[in-house]
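K.L.:
Below: sequence and its predicted model.
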Amino acid sequence: MVEPTASPTTTYPKARTCPFSVAPEYSRLRAEEPIAKVSMLGGNSAWLVTRHDLVRQVLGDTRLSSDRRRPGFPRFTVNQQNVFQDLPPSMIGMDPPEHTAARRAVLGEFTVRRIEALRPRIQQIVDDRIDEVLAGPRPVDLVAALSLPVPSLVICELLGVPYDDHEFFQQRSSRLVHRSTPFDERVRAVRELRSYLDDLVAAKERELPDDLLGRLARKQLESGGIDHPALVSAAFLLLVAGHETTANMISLGTLALLENPEQRAAIVADPAKTLPAVEELLRYFSIVEGATSRVALEDVEIGGVLVRAGEGVMALVSAANRDPEAFDRPDELDVDRKARHHVAFGFGPHQCLGQNLARMELQVVFDTLFRRLPDLRLAVPVEEVPVKSEATVFGLYELPVTWGEERTCE
């Protein structure tokens, strides 16, 4: 066993230099120092784990806590631990047994069977948005026209949130996932979102409608009483996570398929290939990093390195999903790859609750978009597409596209 390094060897995070690749430093670390001490942007230090097998080990180890309020938790921003300090933890920040109970309470809402029942409505939402795209001017920003509204509409309907309020939560969740957001703005965004959801959940508890929050409230009532703070925390996580991640994957996946026309043609010719293509796109981009951070509750050995109790650990899924020991030619996009063992949705007890919903949304979007706009193309050079290099959820700010006879931006 190797004793811990006395001081950090590099800083974290590193910006992506290209939407199609991870930061070069992460590839170097995975090859030379797969568990390395790094300095965090928020002021403390943590262990960065980059190898696929070690990332799975970290994410499956209950000796590593997800509680963001603990002092040693990796800090992506200054005062990060103070943002949620006085608020009940959401599911993503819980440990067993609280996490086990909270996850079990909502797991039934995200089974393959229940999500499959949503397919006709998701298809209608996607078709309606593409109808508007086709009826409008060219070029169009596909982020604003498709990527953001589709998952927003889906999660609003699922939770029973009025879609007229979508700009309110989109703006605030966007502030939360940008590392450059000042501390006071971050706190204000959290409190405004929770205040909104507090009122919404209270209404669900009174009316018990047949939507996700209403069903959860009814289930709690039948079990002996409603836990209002727990419902608000669940709503907060599902609302923010339910649209931010999928929206960015729609944009990035579309960009990748536009830049790889032969792979786009493969899924158009055979829609059975779309779901495997979705898995490959999830692996290829691996847009979420902060959700897989932990802090050691006791001394833990990871990859032959001793991590002391109280030290932070980050399982870097973007590096793990480009590990050549786990994936052949990992830096290539291959829609025929069998990539189901990727860790883009995490691994272990905290594996993404909404992954079945995300997969279906992406499948429906890509099948429908490229069927209805077979000559869709970028309206600007790919290097001019603006990327969210400073966000904890990677994505695109805009995706200018056009189709038909026009070939340049007006």
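P.N.:
Yep, it's here. Everything numeric in this text was worked out from a predicted model, so none of it was measured.
K.L.:
switch to C-alpha atoms for all contacts and neighbour counts from now on
P.N.:
OK.
K.L.:
Show me where the stretch 51-200 of the chain has its helices.
P.N.:
Ranges of helices within the stretch 51-200 of the chain are 52-60, 80-83, 98-107, 112-116, 119-135, 142, 149-159, 166-176, 183-207, based on DSSP state H, counting those that start in this stretch.
K.L.:
Which one of the ones you listed lies nearest to Ile35?
P.N.:
Evaluated over the helices of the stretch 51-200 of the chain, closeness to Ile35 peaks at helix 52-60, with 8.5 Å, by Cα to Cα.
K.L.:
who are the neighbours of the closest one, in terms of helices and strands?
P.N.:
Judged by 3 or more Cα pairs under 8 Å, 6 or more residues apart in numbering; DSSP states H and E, helix 52-60 is in contact with strand 300-302, strand 312-315, helix 317-320.
K.L.:
Go ahead and flag the most central residue of this structure.
P.N.:
Thr245 (3.7 Å; Cα atoms, centre = their mean).
K.L.:
and the angle from the host helix or strand of that one to helix 149-159?
P.N.:
In the assignment (DSSP states H and E), Thr245 maps to helix 228-259. Using axes from the mean of the first three to the mean of the last three Cα atoms, to 10 degrees, the interaxial angle of helix 228-259 with respect to helix 149-159 works out to 150 degrees.
K.L.:
Now do helix 228-259 and helix 98-107, the angle between them.
P.N.:
Using the same axes, to 10 degrees, helix 228-259 lies at 70 degrees relative to helix 98-107.
K.L.:
Which strands or helices does helix 228-259 pack on?
P.N.:
Contacts defined by 3+ Cα pairs under 8 Å, 6+ apart place helix 228-259 against helix 149-159, helix 166-176, helix 183-207, helix 212-222, helix 261-269, helix 274-285, helix 355-372, strand 377-378.
K.L.:
this is the comparison structure:
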Amino acid sequence: MTQPVDAAAAHAELPEFPMPRARGCPFDPPPAFHALREEGPLTRVRLQDGSTPWVVTRYAEQRTLLADPRLSVVPALPGFPRPERPHADADGDTAHGEGDEASAEAHGLSFINMDDPEHARLRRMVTGPFAIKRMEAMRPAVQKIVDDMIDDLLAGPNPTDLVESFALPVPSLVICELLGVPYDDHAFFQANSKAIITRTSTPEQRAEAQGRLGEYLGSLLDAKLGNPGEDVLSDLAAKVEDGALTRREATSMAVLLLFAGHETTANMIALGTLALLEHPDQLARLRDGDDPKFVAGAVEELLRYLHIPHLGMRRVALEDIEVAGRTIRAGEGLLLLNEMGNRDPDVFPEGDRLDLDRDARRHITFSFGVHQCLGQPLARMELQVVYGTLYRRIPTLRLATGLDRIPFKHDSFVYGVHELPVAW
């Protein structure tokens, strides 16, 4: 797209995205995000490939645009923003890696990279298992998983890495039970999930990891055809048998559910725990209370305050759109920074402060509109059980190292910590 003369002249002056977080402030968005918000709800940034998408930093405009069908989530469309750094191939050309909203062809992440009506058709196939009532029915089983893992934690070494000993196994066990995947294979799917989301992985490494997961889950789907159970993979296999889904569509859905069902929740458990340990007054409120409504509200506040997918929600305009006095032209990309929308002072006063008594239910951590997160009822229920149990059962839980020595996932599309040494 030809840029106006003034835009071309100002191109080099635009801030480069993504931007680093401030040292010592691992829970806060990069300071430059605040500067962008001060400029207005829509501003421009410059990506590594030279493109200059719009950045949307305020809550009202984010909600408006996320509900607008004139925005597309299809990464293959021209203008779709790619904030990740390009990788050089053997010939010196650059190829762009794929992120959490990567192409379905490259990652098999199915309907999350499709627009309606195809998105709606495929999403309906897996809506039922994640309904709120079904998630609530799973709560006792999740509570047992959490209690058993805490028993093992207390019986094991002290100090320990909470990521490996608790934060990762809990959601892995839960999603395996829901999908019908053998937990004995968790090391395999966790390693391949990590290869997909690590920003330093090459496109080839991501494609290979996706292929391995696809082959693995495809074979499980085939096995479910002859021996179905009470699980999501069996439901998908039945839809393949009925002709409602192709085997490839079902496999892509299974990869998405397995990947998304443990990776984001695991990081939220660990990062949320670290945030609470760094805010002892808030941790005490959660640890010493037993009101389920307060625990549920605390989960919403932690979801608002922290942000796991930390490169924003990406879209491209299909038509010209007028918003906030600006014209987004067809073919222009957008980065909607919901971590900034979640701290918009017009919606969440003192939004940079963690306050478990805050009513944070309007946050857009799970996005908004037709593409909001399918698995949010599962994530909420798991986090309510974890946050309502872990600190009560281990009231002396503390960091076993300094905050400055915690390795954060700046190298990943999914933010969190690589390790969380704790003691009690």
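P.N.:
All right, it came through fine. Bear in mind that the values here come from a model prediction, so they are computed numbers and not experimental data.
K.L.:
By neighbour count, which bits of the helix holding Thr245 of the first structure are buried? Give me those.
P.N.:
229, 231-236, 238-258 (16 or more other Cα atoms under 10 Å).
K.L.:
Now the counterpart of Arg70 of the second structure in the first structure: closest residue in space, sequence neighbours ignored.
P.N.:
Aligned counterpart of Arg70 of the second structure in the first structure: Arg63 (TM-score structural alignment). The spatially closest residue to Arg63 of the first structure, leaving aside those adjacent along the chain, is Leu297, at 5.5 Å (Cα to Cα, 6 or more residues apart in numbering).
K.L.:
again with Ala131 of the second structure
P.N.:
Counting by Cα to Cα, 6+ apart, the residue nearest Ala131 of the second structure is Pro377, at 6.9 Å.
K.L.:
now Gln210 of the second structure
P.N.:
Beyond its immediate neighbours in the sequence, the residue positioned closest to Gln210 of the second structure (Cα to Cα, 6+ apart) is His107, lying 5.5 Å away.
K.L.:
and Lys37 of the first structure, that's in a strand?
P.N.:
Yes. With DSSP: H, G, I helix; E, B strand; the rest coil as the criterion, Lys37 of the first structure is part of a strand.
K.L.:
quick one: whichever residue in the second structure pairs up with it from Leu66 of the second structure, how far?
P.N.:
Using TM-score structural alignment to pair residues, one finds that Lys37 of the first structure aligns to Arg44 in the second structure. Using Cα to Cα, to the nearest Å, one gets 18 Å for the distance from Arg44 of the second structure to Leu66 of the second structure.
K.L.:
circling back: to Glu301 of the first structure, which of the helices and strands packed on helix 228-259 of the first structure lies closest?
P.N.:
Among these, helix 274-285 comes nearest to Glu301 of the first structure, with 26.6 Å by Cα to Cα.
K.L.:
In the second structure, point out the residues matching the helix or strand that the closest one is followed by.
P.N.:
Remark: after helix 274-285 of the first structure, the chain's next helix or strand is strand 293-296, criterion DSSP H and E. Alignment of strand 293-296 of the first structure against the second structure: residues 314-317, by TM-score structural alignment.
K.L.:
what's the average distance of the matching stretch to the first structure?
P.N.:
Relative to the matching residues in the first structure, stretch 314-317 of the second structure has an average distance of 0.8 Å after the fit, by mean Cα distance after the TM-score superposition for the first structure.
K.L.:
quick one: that stretch to chain centroid distance?
P.N.:
Shown here is stretch 314-317 of the second structure, whose average C-alpha point lies 18 Å from the average C-alpha point of the whole chain (Cα atoms, centre = their mean, to the nearest Å).
K.L.:
hmm, back to that, check whether the residue nearest to Gln210 of the second structure really touches Glu208, as I assumed.
P.N.:
No. With contact taken as Cα atoms under 8 Å, His107 of the second structure and Glu208 are classed as non-touching, separated by 9.4 Å.
K.L.:
If you count surrounding residues, which of the two has more?
P.N.:
With neighbours defined as other Cα atoms under 10 Å, His107 of the second structure and Glu208 compare such that His107 has more, 26 against 17.
K.L.:
ok now do the more buried one, which residues does it touch?
P.N.:
Contacts for His107 of the second structure were tallied using Cα atoms under 8 Å, 6 or more residues apart in numbering; they are 196, 206-207, 210.
K.L.:
what's the distance between it and His87 of the second structure?
P.N.:
Here the distance between His107 of the second structure and His87 of the second structure works out to 17 Å (Cα to Cα).
K.L.:
And for Ala400 of the second structure?
P.N.:
37 Å.
K.L.:
What of Gly108 of the second structure?
P.N.:
Separation of Gly108 of the second structure from His87 of the second structure (Cα to Cα): 21 Å.
K.L.:
When the two are compared, which one has more neighbours?
P.N.:
The residue with the greater number of neighbours, taking Gly108 of the second structure and His87 and applying other Cα under 10 Å, is Gly108; the counts read 25 against 16.
K.L.:
For that one, which non-adjacent residue is closest in space?
P.N.:
Once its chain neighbours are removed from consideration, Gly108 of the second structure has its nearest residue in Ser252; the separation is 4.6 Å (Cα to Cα, 6+ apart).
K.L.:
Then Arg358 of the second structure?
P.N.:
Across the structure, with Cα to Cα, 6+ apart as the measure, the residue nearest Arg358 of the second structure apart from its sequence neighbours is Glu301 (6.7 Å).
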